[in-house]
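> give me a model of this one.
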Amino acid sequence: MKVAFASTDKTHIDEHFGQAEHFYIWEVGPDQAEFTGVIQVRADGPGHSDDKIEARAAALEDCALVYVAEIGGPAAARLVAKKIHPIKSKDQEPISLVVEKLQEVLRGSPPPWLRKAMLKGERPGL
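So this is what the prediction gives:
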């Protein structure tokens, strides 16, 4: 599944969803994980904040999860409506450590919400 990380330094989850200009994308599975690219968005463009939230959500539509340092309620609701699960990361965790932890969970018995997220790209309309 595709997982996005909001980061200012490519290494730590340290950015607020609404301020993030870069989301680092990883393809994560139980046995393999690899960095696959960067999604860039403008933080300071014209328009209402709802437009900026929508633009970020649209850019991340292929992702099942997005890890952020902070996210507001309206932005989180928009992501969930698009079947993207926002996750707040504690203490500017290293992306590599979060990927490892996620893989451990995937190898075991993932909670139902995560199993559903893993299937996001496999079933139409999910």
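> CA atoms for contacts and neighbours, from now on please.
OK.
> what sits up against stretch 36-55?
18-27, 56, 59-60, 75, 78 (Cα atoms under 8 Å, 6 or more residues apart in numbering).
> repeat that for stretch 58-68.
1-7, 13-17, 39, 41, 82-89, 117-118, 120-121.
> returning to that earlier point: most neighbours among the contacts of stretch 36-55, which one is it?
Neighbour counts for these (other Cα atoms under 10 Å) peak at Phe23, which has 27 neighbours.
> the structure of the following sequence is requested for comparison with the preceding one:
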Amino acid sequence: MAQISRMLTLVDGTIDDGFEDGALKIAFATSDQHHVDQHFGTCESFAVYLVTRDEAHFHQSIAFEQAAKDGSEDKLQARIAALEGVAAVYCRAVGASAIAQLKQSGVQPIKVKDGTMIKHQLGLFQEELKGDPAFWVLRALESVKGLRDDPRRFDDMETEGWSE
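Here you go, the predicted structure:
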């Protein structure tokens, strides 16, 4: 089974306090930390960013031992576990079994063109956050903000009143 060989987390004192609390973690399957150029199941590494509507900051690099391209699903477990707390992973390809396992763990797999620039994809994602986000994005935002379990989540609707 391919294990994590290195996990580096950036500690950045320039990021405002509380930024991470409202940010989504987005991962990219990459070999160079600049382009989405890897298949999910055999990727060399993930570049993980913290993303809000207005900001995106590099957060973490997760590197893996070399994985055999043998169709074995053992290598998926380490990759999926490494994405705990991540809302989505962008990759150039992903198998059906990996898609099912990622979704089961709350990670949205997104396939993009090989060589897509990570910075470009971050910009597109931020535009989606500002506009009409997909359902999975709304669900991830709820999870990050803790709205689902917040007893005050219906207060605004209550103040609007109810009429039939």
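> of the contacts of stretch 36-55 of structure 1, which belong to strands?
His22, Phe23, Tyr24, Ile25, Trp26, Glu27 (DSSP state E).
> the last one matches what in structure 2?
In structure 2, the residue matched to Glu27 of structure 1 (TM-score structural alignment) is Leu50.
> one step back: tabulate the ones in strands among the contacts of stretch 36-55 of structure 1 (CSV), appending distance to Ile71 of structure 1.
Shown next, in CSV, are these (distance: Cα to Cα, whole Å):
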residue, distance to Ile71 of structure 1
His22, 15
Phe23, 14
Tyr24, 17
Ile25, 18
Trp26, 20
Glu27, 22
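> max-length helix in structure 2?
Using DSSP state H to define each element, structure 2 has its longest helix at helix 118-130.
> against structure 1, where does that helix fall?
So helix 118-130 of structure 2 is aligned with residues 95-107, judged by TM-score structural alignment.
> hang on, the earlier thing: with structure 1 overlaid, report how far the longest helix of structure 2 is off on average.
Aligned to structure 1 and superposed, helix 118-130 of structure 2 gives a mean residue distance of 0.4 Å (mean Cα distance after the TM-score superposition for structure 1).
> which elements pack onto that helix?
Based on contacts counted as 3 or more Cα pairs under 8 Å, 6 or more residues apart in numbering; DSSP states H and E, there is no element that helix 118-130 of structure 2 packs against.
> now do the strands in structure 2.
4-9, 24-30, 35-36, 45-51, 56-64, 88-91, 108-111, 116-117.
> most packed of the ones you listed?
strand 24-30 (a mean of 27; mean count of other Cα atoms under 10 Å).
> how far is that strand from where the chain is centred?
5 Å (Cα atoms, centre = their mean, to the nearest Å).
> now do the same for Phe64 of structure 2: its match in structure 1.
Using TM-score structural alignment, Phe64 of structure 2 pairs with Val41 in structure 1.
> scratch that, Phe28 of structure 2 is what I was asking about
So Phe28 of structure 2 corresponds to Phe5, using TM-score structural alignment.
> was I right about that match contacting His16?
No. Distance between Phe5 of structure 1 and His16: 10.4 Å, which falls outside the contact criterion (Cα atoms under 8 Å).
> neighbours of Phe19 of structure 2, how many?
Phe19 of structure 2: 14 neighbours (other Cα under 10 Å).
> now which residue in structure 1 aligns to it?
In structure 1, Phe19 of structure 2 lands on no residue (TM-score structural alignment).
> do the same with Leu102 of structure 2
So Leu102 of structure 2 corresponds to Leu79, using TM-score structural alignment.
> re the thing from before, may I see the strands of structure 2 organised as CSV, with distance to Trp136 of structure 2 added?
Putting those into CSV (distance: least, Cα to Cα, whole Å) gives the following:
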stretch, distance to Trp136 of structure 2
strand 4-9, 25
strand 24-30, 12
strand 35-36, 21
strand 45-51, 15
strand 56-64, 19
strand 88-91, 9
strand 108-111, 7
strand 116-117, 21
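> nothing else from me, thank you.
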